[in-house]
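J.: sequence? don't have it. structure:
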């Protein structure tokens, strides 16, 4: 993912018509898809940790 961010920054700084460059728009789209995927995983983990559909842990009394 890091190389896509570096490519997008390099193209946006060095290319005058970066919005017309297919590589930039692809990199930008890939970054957005990655961001959406990462947020979805974090939200899923947050919800699953709050709801705990498997129930609470039982305490073992030895």
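T.: Looks like it arrived, so ask away. What you see is a predicted model; the values in this text were computed from it and never measured.
J.: switch to C-alpha atoms for all contacts and neighbour counts from now on
T.: Fine.
J.: now do the contacts for residue 24.
T.: Counting by CA atoms under 8 Å, 6 or more residues apart in numbering, residue 24 makes contact with 7-8, 11-12, 18.
J.: run through the helices of this protein in chain order.
T.: Here the chain has its helices, by DSSP state H, at 2-14, 22-51.
J.: let me have the contacts of residue 24 in TSV, adding distance to residue 44 as columns.
T.: Below are the contacts of residue 24 laid out as TSV (distance: CA to CA, whole Å):
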residue	distance to residue 44
7	30
8	29
11	34
12	33
18	35
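J.: and those, which are buried?
T.: Neighbour-count burial (16 or more other CA atoms under 10 Å) applied to the contacts of residue 24 gives 8, 11, 18.
J.: this is the comparison structure:
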């Protein structure tokens, strides 16, 4: 996984945490769900990059 991808995924996860926290602070369930969704997508992208890296090594 390239550094750019790592930074992008980390930023997406961080943004998701912020949205989830903002939703919790305001009582906005939709915003909390969006935050969790963004974090989940970032985790999936990171896992996909790790799998690609594993196949590139072999």
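T.: Arrived safely, thanks for sending. Model, not experiment: these values are computed from the prediction.
J.: returning to what we had before: among the contacts of residue 24 of the first structure, which recur in the second structure?
T.: Contacts from the contacts of residue 24 of the first structure that recur in the second structure, judged by both residues aligned by TM-score structural alignment, their matches' CA atoms under 8 Å, are 8, 12, 18.
J.: quick one, what contacts the second one?
T.: The neighbourhood of residue 12 of the first structure, defined by CA under 8 Å, 6+ apart, consists of 18, 24.
J.: switch the cut-off to 10 Å
T.: 6, 18-19, 21, 24 (CA atoms under 10 Å, 6 or more residues apart in numbering).
J.: out of the contacts of residue 24 of the first structure, who's nearest residue 39 of the first structure?
T.: residue 8 (20.7 Å; CA to CA).
J.: and residue 50 of the second structure, what's its match in the first structure?
T.: Under the alignment (TM-score structural alignment), residue 50 of the second structure maps onto residue 43 of the first structure.
J.: check the gap between that match and residue 2 of the first structure for me.
T.: In this view, residue 43 of the first structure and residue 2 of the first structure are 22 Å apart by CA to CA, to the nearest Å.
J.: which of the two has more neighbours?
T.: The neighbour count for residue 43 of the first structure versus residue 2, taken as other CA atoms under 10 Å, is higher for residue 43 (12 against 7).
J.: with adjacent residues omitted, what lies nearest to the residue positioned nearest the centre of the second structure?
T.: Among the residues of the second structure, residue 42 comes closest to the average C-alpha position under CA atoms, centre = their mean, at 2.4 Å. Nearest in space to residue 42 of the second structure, with sequence neighbours left out and distances taken as CA to CA, 6 or more residues apart in numbering, is residue 9 at 5.1 Å.
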